[in-house]
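Enquirer: I'll drop the sequence and a predicted model, then ask my questions.
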Amino acid sequence: MSQKTRSRLQNVALGITIGISVVTLVVMLIAFISTVFMGPGSITIARGILLSIGLIAWTQVAYALLFVMLRCEASPRRSTITSCGCIAIVGSSALVLSDACWIRPDPQSALMLLFLPFLQLIGGMTLLVADSVIAEFESDSRPETRWQKVKCRALQLLFGVLLSFVSWWFFQEPSNDRPWLANLVILPQAEFDGDLVTIRSIRNTDYRTADDYSTAYYDRQFDLRSIRSVDFVVVPFGSDSPAAHTFLIFGFNDGERVAVSVEVRPEKTESYSVLRGLLRQCELTYVIANERDVILLRSKHRGDRLFLYPMQTSQAKTRELFVSMLRRANQLRDQPEFYNTLTNNCTTNILQHFNNVSDEKLPANLKVLFPGYSDRLAYDLGLIDTQQPFEQLQKSCEITEKANQFAKTPDFSRKIRE
């Protein structure tokens, strides 16, 4: 390859690297500003700025690595390989970014902005190792400094560790055959017969404490034509916390209600953590339960606050949403999946179900990363009542005290909604 061709190739690589870097930066700035500063007011400006700077830096680190590699003095062979590698990495990143944000946008697409740098770094490290190995071969005819030797060995070791981690990651397999916690052993099952659905193993646990309980189950047949409502429940993990659990409660004309809660499924000896949820160490489950079960576990025995929002959706869409979640629960019986703290959690699954049954897809939004603010996201999208200010709506929809007060009453469902 001639010097002129190599120079053009390097300029093309530099151009697309800088261009996609700028596009990514603009997209992230828009996403962070809309999420942090134009969303829920409980994120302080200082926290918002630090969060934005940290995440933006994370998205730019791979581009910085590629830029440095392109600008370094290198032999013709190394320069050609580096330029082609950068074009491949940045070009594929551009395709993923376009698909996630413009071609097929949905709430989970925004998460690609956070995972894309990880894939870019793997590609960049591979390219860096290849460059160092070629440099080592080319240096056989001339003296090599100790630093060059150390750098080459260190990069090879780092790449080996990274490759081992990626291999371990992909060899992990989810299973339904583990020693689960007592109230997560039995999986629900839905049997459809026209407009009727029979749900087997609806959980109805009697809790004495959060860890001391007697688990019971019952079967119930529902007429899908009589479904009338769906409530969106948010359970923040602490005051002003961006982390939370969310679930849905479906209501029928006869007053019967059933909750569907997407949860992590820990084993007896396991405790959930954000890191474990990221490292494919916990399975996903759909808990279908009596609403008293899932509400009192959190309000009375875990000391959480609960906010119950009636959703603004048609009966037809409510039915489709319910059926979609039941079919997903059935699917998990045969095809277990790993829970993921960011991409396969309670809120992302609920939003995905909405997109599956909705004609108008919910837009990509980084608020998906903060389930504690998902009620504000639902408010902004018009999925819950918008006739009053959000702060006032949130206050009126808290059911914590009412749930504890009327825990034993037969009309529990009506009391917590008054």
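Expert: All right, it came through fine. Numbering: from 1, shown residues only.
Enquirer: make it CA atoms for all contacts and neighbour counts henceforth
Expert: Fine.
Enquirer: Give me the helices and strands touching the longest helix along the chain, please.
Expert: Using DSSP state H, we find that the single longest helix of the chain is helix 3-32. Applying 3 or more Cα pairs under 8 Å, 6 or more residues apart in numbering; DSSP states H and E, we find helix 3-32 packed against helix 45-71, helix 76-98.
Enquirer: can you redo those as a markdown table with mean neighbour count?
Expert: Shown next, in a markdown table, are the helices and strands packed on helix 3-32 (neighbours: other Cα atoms under 10 Å):
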| stretch | mean neighbour count |
| --- | --- |
| helix 45-71 | 16 |
| helix 76-98 | 18 |
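Enquirer: Show me what counts as buried in the longest helix of the chain.
Expert: By 16 or more other Cα atoms under 10 Å, the buried positions in helix 3-32 come out as 6, 9-10, 12-14, 16-18, 20-21, 24-25, 27-29, 31-32.
Enquirer: A further structure is provided below for comparison with the first:
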Amino acid sequence: MAAARVALRRALRVLLCMAVGVFVLSGIGALWYQAPLRWLWLPLWSVLGVAMLLALAGRLPQPRRGRVLGAGLVATLVLLGWWQTVLPMQDRDWSDDVARLLDADVEGSRVTLRNVRNFDWTRNGDPVPRWETRRYDLDRLASADLVMSYWMGPAIAHTLVSFGFDDGSRVVFSLEIRKERHESFSAIGGFFKQFEAVLIAADERDIVRVRSNVRDEDVYLYRLAIPREQLRTLFLAYVDEAGTLQQAPRFYNTVTSNCTTIVFDIARHIAPGLPLDIRLLLSGWFGQYTHAHGGLAGQGPFARLEAAGRITDRARDADRDPDFSRAIRRGVPGIPESETR
């Protein structure tokens, strides 16, 4: 029994040290990305963090151990208090492509979207800005497509949803980081309040083409198997999200609030029983998740839908084609030929 108690205490000490170690590393990340005078606070926090771990491991004498742990507790409370003061904002010097917030009015079946992005892009990635006001009739909403753009290996993708209307018009919704003019994307920074979130509504030739043709990402498109009567719910959920972000900005988070989690959260409005899955974290596998739960149109295994849904080459071939949206859909399972002619 005595040996078991000793083993249990050691195990608990190891777990406590691991938890404190994770918190110390998180504090380093928070200070690195957000703290003014980080050159001062980072060394102090790091030294104190190492001292706390040594104290918890029993490597310091008893009097010093208590002082170190006491100082660590005070520093932790100060760090947590300061972290609560890091708040999202609307008035920064934003990059051109996320400079405006989507604004929407809904009157019955009529939706007016202001600040719809319809940029052209040079080959080196410079934008030619153009923001538009567009109007849509939800009674004519006919389809929704899942677009996945891979930029960092097979497990990570950006997720967009493209809505089609029976008059041929389309609009794509995409939750993105709202980066400042001097910033670039950082997955690690996304854990530490580096970016606000923004919902972009865009012309398909802008938001798909910039990924496939300008940034050289690998892009896939799948027709979603959503009954027509539920498309309105999905569309309006995006509109509601835009209104929420307009009223109260929030931070983008690499895990908990990103381009894939918003799709999942909205889908749960339609199918509340959808389970959590590792493929929601590893967003590159979200297409497989959707297929496994009957969410993709078209017959056959996912590998077939994936191969036929790869639109990268078609998008590059249709670079200046005014029928870009029709061209990229040719041969995609579940999409009628009438949409691609």
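Expert: Great, that's in hand. Quick caveat: nothing in here was measured; it's all calculated off a predicted structure.
Enquirer: Could you provide the helices and strands packed on helix 3-32 of the first structure in JSON lines, with additional columns for distance to F170 of the first structure?
Expert: Formatted as JSON lines, these follow (distance: least, Cα to Cα, whole Å):
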{"stretch": "helix 45-71", "distance to F170 of the first structure": "22"}
{"stretch": "helix 76-98", "distance to F170 of the first structure": "20"}
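Enquirer: For L158 of the first structure, find the nearest of these.
Expert: Closest approach to L158 of the first structure among these (Cα to Cα): helix 45-71, 15.3 Å.
Enquirer: For the closest one, name the packing helices and strands.
Expert: Secondary structure elements in contact with helix 45-71 of the first structure, counted by 3+ Cα pairs under 8 Å, 6+ apart, are helix 3-32, helix 76-98, helix 112-138.
Enquirer: Please report how far the residue nearest the centre of the second structure lies from L175 of the second structure.
Expert: Centroid check for the second structure by Cα atoms, centre = their mean gives N258 as the closest residue, at 2.2 Å. Distance of N258 of the second structure to L175 of the second structure, computed by Cα to Cα, to the nearest Å: 7 Å.
Enquirer: same check, this time on V22 of the second structure
Expert: For V22 of the second structure, the distance to L175 of the second structure - Cα to Cα - is 29 Å.
Enquirer: of the two, who's got more company?
Expert: L175 (25 against 12; other Cα atoms under 10 Å).
Enquirer: residues contacting that one?
Expert: By Cα atoms under 8 Å, 6 or more residues apart in numbering, the residues touching L175 of the second structure are L160, A197, V198, L199, I200, N258, C259, I262.
Enquirer: again with L296 of the first structure
Expert: A403, N404, A407.
Enquirer: of all those residues, which comes closest to R203 of the first structure?
Expert: Nearest to R203 of the first structure among the contacts of L296 of the first structure is A407, at 16.6 Å by Cα to Cα.
Enquirer: quick one: what's aligned to the closest one in the second structure?
Expert: A407 of the first structure maps onto D319 in the second structure, with residues paired by TM-score structural alignment.
Enquirer: For the stretch 301-418 of the first structure, which segments count as strands?
Expert: 307-310 (DSSP state E, counting those that start in this stretch).
Enquirer: For it, which segments count as helices?
Expert: Using DSSP state H, counting those that start in this stretch, the helices of the stretch 301-418 of the first structure run over 315-334, 346-357, 374-380, 390-396, 400-405, 412-416.
Enquirer: so P127 of the second structure makes contact with R117?
Expert: No - P127 of the second structure is beyond contact range of R117, at 10.9 Å (criterion: Cα atoms under 8 Å).
Enquirer: circling back: shared with the first structure, which of the contacts of L175 of the second structure?
Expert: Retained in the first structure: L160, A197, V198, L199, I200, N258, C259, I262, out of the contacts of L175 of the second structure (criterion both residues aligned by TM-score structural alignment, their matches' Cα atoms under 8 Å).
Enquirer: Now rank those residues by neighbours and give me the top one.
Expert: Counting neighbours by other Cα under 10 Å, V198 comes out on top of these with 28 neighbours.
Enquirer: Give the equivalent position in the first structure for that residue.
Expert: Counting by TM-score structural alignment, V198 of the second structure lines up with T285 in the first structure.
Enquirer: ok, its match to R327 of the first structure distance?
Expert: Distance from T285 of the first structure to R327 of the first structure, counting by Cα to Cα: 13 Å.
Enquirer: which one in the second structure is aligned with F137 of the first structure?
Expert: Mapped onto the second structure by TM-score structural alignment, F137 of the first structure lines up with nothing.
Enquirer: Just list the residues touching F137 of the first structure, thanks.
Expert: So F137 of the first structure contacts nothing (Cα under 8 Å, 6+ apart).
Enquirer: returning to what we had before: the match of V198 of the second structure: what secondary structure?
Expert: The three-state label given to T285 of the first structure by DSSP: H, G, I helix; E, B strand; the rest coil is strand.
Enquirer: what's the nearest residue to it if we skip its chain neighbours?
Expert: Closest residue to T285 of the first structure apart from its sequence neighbours, by Cα to Cα, 6 or more residues apart in numbering: E263 at 5.4 Å.
Enquirer: What's the match for that neighbour in the second structure?
Expert: By TM-score structural alignment, E263 of the first structure lines up with E176.
Enquirer: got the angle for whichever strand or helix holds that match vs helix 228-247?
Expert: In this structure, E176 of the second structure is located in strand 170-178 according to DSSP states H and E. Here strand 170-178 of the second structure runs at an angle of 30 degrees relative to helix 228-247 (axes from the mean of the first three to the mean of the last three Cα atoms, to 10 degrees).
Enquirer: Compare strand 170-178 of the second structure with the first structure and give me the mean distance after superposition.
Expert: Compared with the first structure after fitting, strand 170-178 of the second structure has a mean deviation of 0.4 Å; criterion: mean Cα distance after the TM-score superposition for the first structure.
Enquirer: ok now that strand, how far from the chain's centre?
Expert: Relative to its chain's centre, strand 170-178 of the second structure lies at 10 Å (Cα atoms, centre = their mean, to the nearest Å).
Enquirer: Equivalent analysis for stretch 257-272 of the first structure, please.
Expert: Centre-to-centre, stretch 257-272 of the first structure and its host chain are 16 Å apart (Cα atoms, centre = their mean).
Enquirer: Buried residues in that stretch, which are they?
Expert: Neighbour-count burial for stretch 257-272 of the first structure [16+ other Cα under 10 Å]: R257, V258, A259, V260, S261, V262, E263, V264, R265, P266, E267.
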